[in-house]
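Peer 1: below is the sequence, then the predicted model.
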Amino acid sequence: MEQLWTQTKLILEKTVSPGLFHLWIKPLTAQVAGETLELTAPNAFVAAWVNERLLDAIAEAAASVMGKRPKVAVVAADARPGPHPHEKDRGPKAPVTIVPLGLPPAMPLRTVAEDRFRFSFDDFVVGPSNELAYVASKGICERTLASEQLFITSAPGLGKTHLLQAIGQQLCLGGGKARPRVVYLTAEEFAGRLIMAIKARDVERFKTSFRESVDVLLLEDIHFFRDKPRIQAELLNTLKALRSRGCRLVFTSSFLPKELSGVDDQLASRFCSGFLAGIEPPDLPTRKRILERKAAVHQVLLPENVSDLLAEHLRADIRQIESCIQNLALKARLLNRGISLEMAWEVLGNYKLENPTLTLDDIVDYVCDVYRISPELLSSKSRKREHVLARNTAFLLARRHTELSLQDIGQRFNRRHSTVVKGITTLERHLSLETPLGRQIEKTMERLAP
């Protein structure tokens, strides 16, 4: 049993973000009861959080180890009844329920080491579309940037996370000097820690841990803070305290600060107070160099004509390029054949081939076809899950493939600008965490044909 859970955790460590893994999954213990994987969390709050957000990811990881998908149940350690001295005479056990008992003190804030970061500056391919963000990221590390704060913005899959982790890795390496205390969190993880501290009535220790024990704060996906006033207030005070100590701050978001509706004006102003660098989709020469770099990483020999073909057609984002390389390599190995132009065309058939003239009407037609709904339903007031999912998919595709503003996209679907932001943010979260829904959305987006 211990080996099974250890192997499952190894898979989860690679498939969820480092912060989510260390905060929510690492503290769990496990046992198998029939076809159920029963997880024990240290307290009721952690149990409820895992049960609500990570159950599918855990079940899929366990399935790859156990050979079939188990049922997953999460219980709290402090809700388990202790053994009764005459338990054998008491008949079958009653089901264990999660009881919201008192919480232990909040988990301490931990700085991270360089081995926690998967990406470095050395493996980042620089081109005209991302050069400013790259130079600024290096500058924040070397203190050559005329600001102690950096805001990196781009559409999904263009390198924000890569640069943020590269900053963390370089700072942790230290370069012979005293290493700064680096904290790397997603906005959701920051919020989770604060909520845990509130429930544990330990907010003061939360404040102290962030405001006095951090030299560099790397905060990802700050658009998650929208419409969360209590968390925004604490974040604003934390940022003020860190800046007063001369700490460095780096934020990433899929939206510009001015597009973040539902964010307090003071906090939005704080986000804007440093250097802002955007990343655009890579041009053809940069895409080709990215392809060559990814092919080398995956030990794939790409003929020149295949490299040219893929670079010409894979324009959406870098994740798509890497996925195509992996699938091409796997197909060649399974068939025991060399990679050819014909094979590349076959693999490209599984992906969205970018069309520079893609319009919002094209996107609406595609989404309606995929989700089997009418354009009228897509723009209706319906809150059915499948209709909301289709609408959010249209928001994300319009954001990625058109030059329309968020307000223009909202008007097309009879929605407010803030609703568009919320829909895009929801899907991006599933994409970044690679949840089952995230993988479904990724496949839906890949199939969008010109």
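Peer 2: Alright, I've got the coordinates. Keep in mind that what you see is a predicted model, and the values were worked out from it rather than measured. Residues are numbered from 1 along each chain as shown.

Peer 1: please make it C-alpha for all contacts and neighbour counts, starting now.
Peer 2: Fine.

Peer 1: from Leu378, how far off is Pro450?
Peer 2: Separation of Pro450 from Leu378 (CA to CA, to the nearest Å): 21 Å.

Peer 1: more neighbours: which of the two?
Peer 2: Taking other CA atoms under 10 Å, Pro450 and Leu378 do not tie; Leu378 has more neighbours (23 against 11).

Peer 1: now that one: closest residue in space that isn't a chain neighbour?
Peer 2: Excluding the flanking residues, the one nearest Leu378 by CA to CA, 6 or more residues apart in numbering is Arg391, at 5.8 Å.

Peer 1: now do Phe21
Peer 2: Closest to Phe21 by CA to CA, 6+ apart is Glu13, at 6.0 Å.

Peer 1: need the three-state assignment for that neighbour.
Peer 2: helix (DSSP: H, G, I helix; E, B strand; the rest coil).

Peer 1: tell me how many other residues surround it.
Peer 2: Glu13: 18 surrounding residues under other CA under 10 Å.

Peer 1: this is the comparison structure:
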Amino acid sequence: MIDAWDRISHSLERTLSPGHFQLWVKPLQGCLENDTLVLRAPNDFVCTWVKDRMLGRIRDAAADVLGFAPRVDLGSAQAGAPMLPVEPAAPQRRIVTQQMGLPMAHALPTQTIHNWRHQFDDFIVGPCNNLAYVASKSFCQDVAGSDQLFLCSAPGLGKTHLAQAIGSEIARQTNRQHLRVCYLSAEEFSSQLVMAIKAKAVEQFKTRFRSDLDLLLLEDVHFLQGKEKMQDELLNTLKSLQNQGRRVVMTSTFLPRELADIDPNLTSRFAQGFMAVINKPDHQTRLSIIDAKARAAQVNMPGSVAELLATRITSDVRQLESCLKNIFLKSRLLNMDISMDLVWDILQNYDLGGGSIDLDKIISFVCQAYGFGFDDLCSKSRKRDRVVARNTAFYLARKHTDLSLVDIGRRFNRKHSTVIKGIASVEQEVARKTSLGNQIARTINQLQA
């Protein structure tokens, strides 16, 4: 199958962010030999990164495309580089590839992106997000004072939706074939800078971000906490873009004033544009979301079922949408009408908000889930299992309570900066779908009212 890797990489392109695909998947050379997917990275750095963080996604995509789960033989094409075995030892195969350096030619996705996943038309507006929605729409109108926007919310409430909607709308309005847009996360920005440094291509990196952009959409800027070099580069990038009248949208789980270990000058830059906070959706907004999704899927949603879902799933929109997709799919697969019994069967897999979730309940849940006492969570221990448990408690407290970061930290004898880092760590692990991230996600999903 000569085109097997092409089809697998196309599948990955549809599921990965543009930045991740361009940076880590596109530089790979691959082919299928017997039942083994043979991949070669251009150098050891890319090979190690893919092995540690991307291999599971590649295996899943290969299984979907090929109809079976192949073995994966991943190595570096760099001269003299040792193989990185990721499966039980397999015979080494000879692949003819062009000698490559770091894949800087594909590292920065600054071209027009045509596959925006979210639009303004499918964003449900309510009191919880109206200001952020209006600010995002106004940003697209190029009105005075709208050259920078900072969107803040807890995970799953819509900041990514609005960021992508802005990119899609500006690309549509400009009617330009080659609008220079860069949409990526702060983690991807950092990874590309690291690669540029290793490839001795920093000036090329600076040119692409500071001179070759019309719009920068940068997600999860809180990732840069404690990363001094990355902060310096972003600060200079924002200064350059502002001086040229270019436009920037940033998102974060935290307001600029809540961030820790960030250069004060960068914090000031974050706060100088318009800032909009997205809050948890109220009951009526949740009902509107359910109605809109049901109409889009062309399914009949009984009013009693919609009311149940709106009452029970209150923590975030992403979880509500996931639950609805599972309900629609099960209904179609089993050729069943959507009923209370069917919905209750699916609801048991989700974080239900029908009861009050306070910090005491979260602490009790985390202690039981991880097998620790409260004294262990509050101790000075830096053992990995205790840190993960503590960070999970921070994350759940931020998500389910209205306590400030200072109040959360005080309960665990920690500074608010430690709370921020812990929450960011959980978000990153879950987003990357690492083995630890999947474990944390399963634990979080067990918290029920």
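Peer 2: The structure has been received and is ready for your questions. Computed from a predicted structure; not experimentally measured.

Peer 1: any idea what the TM-score is?
Peer 2: The TM-score (TM-score structural alignment, normalised by the length of structure 2) is 0.89; 437 aligned residues with a CA RMSD of 2.7 Å.

Peer 1: now the residue nearest to Leu378 of structure 1: which helix or strand?
Peer 2: Arg391 of structure 1 is located in helix 385-401, with elements delineated by DSSP states H and E.

Peer 1: cool, and Leu157 of structure 2?
Peer 2: With DSSP H and E as criterion, Leu157 of structure 2 is part of no helix or strand.

Peer 1: what's the neighbour count on it?
Peer 2: Residues near Leu157 of structure 2, counting by other CA under 10 Å: 21.

Peer 1: tell me how far it lies from Thr48 of structure 2.
Peer 2: Using CA to CA, Leu157 of structure 2 is found at 33 Å from Thr48 of structure 2.

Peer 1: please apply the same query to Ile440 of structure 2.
Peer 2: Applying CA to CA to Ile440 of structure 2 and Thr48 of structure 2 gives a distance of 24 Å.

Peer 1: so what's the residue most central in space within structure 1 closest to, chain neighbours aside?
Peer 2: Nearest residue to the geometric centre of structure 1 (CA atoms, centre = their mean): Ser432, 2.9 Å. In this structure, Ser432 of structure 1 finds its nearest non-sequential neighbour in Gly438, 7.5 Å apart by CA to CA, 6+ apart.

Peer 1: could you find the counterpart of Cys323 of structure 2 in structure 1?
Peer 2: Residue pairing (TM-score structural alignment): Cys323 of structure 2 is matched to Cys324 of structure 1.

Peer 1: in what helix or strand does that match lie?
Peer 2: Using DSSP H and E, Cys324 of structure 1 sits within helix 318-335.

Peer 1: how close does the helix holding Arg391 of structure 1 sit to structure 2?
Peer 2: When structure 2 is overlaid, helix 385-401 of structure 1 sits 1.5 Å from its aligned residues on average, using mean CA distance after the TM-score superposition for structure 1.

Peer 1: quick check: the counterpart of the residue nearest to Leu378 of structure 1 in structure 2 vs Arg384 of structure 2, distance?
Peer 2: Aligned by TM-score structural alignment, Arg391 of structure 1 pairs with Arg390 of structure 2. Arg390 of structure 2 is 10 Å from Arg384 of structure 2, where distance means CA to CA.

Peer 1: who has more neighbours, those two?
Peer 2: Taking neighbours as other CA under 10 Å, Arg390 of structure 2 and Arg384 compare with Arg390 leading, 24 against 9.

Peer 1: before we move on, back to that, so the residue nearest to Leu378 of structure 1 versus Phe224 of structure 1, what's the distance?
Peer 2: For Arg391 of structure 1, the distance to Phe224 of structure 1 equals 19 Å [CA to CA].

Peer 1: can you give me the buried ones in the helix or strand encompassing Leu32 of structure 2?
Peer 2: Here Leu32 of structure 2 is covered by strand 29-33, with elements defined by DSSP H and E. For strand 29-33 of structure 2, burial by neighbour count (16 or more other CA atoms under 10 Å) applies to 29-32.
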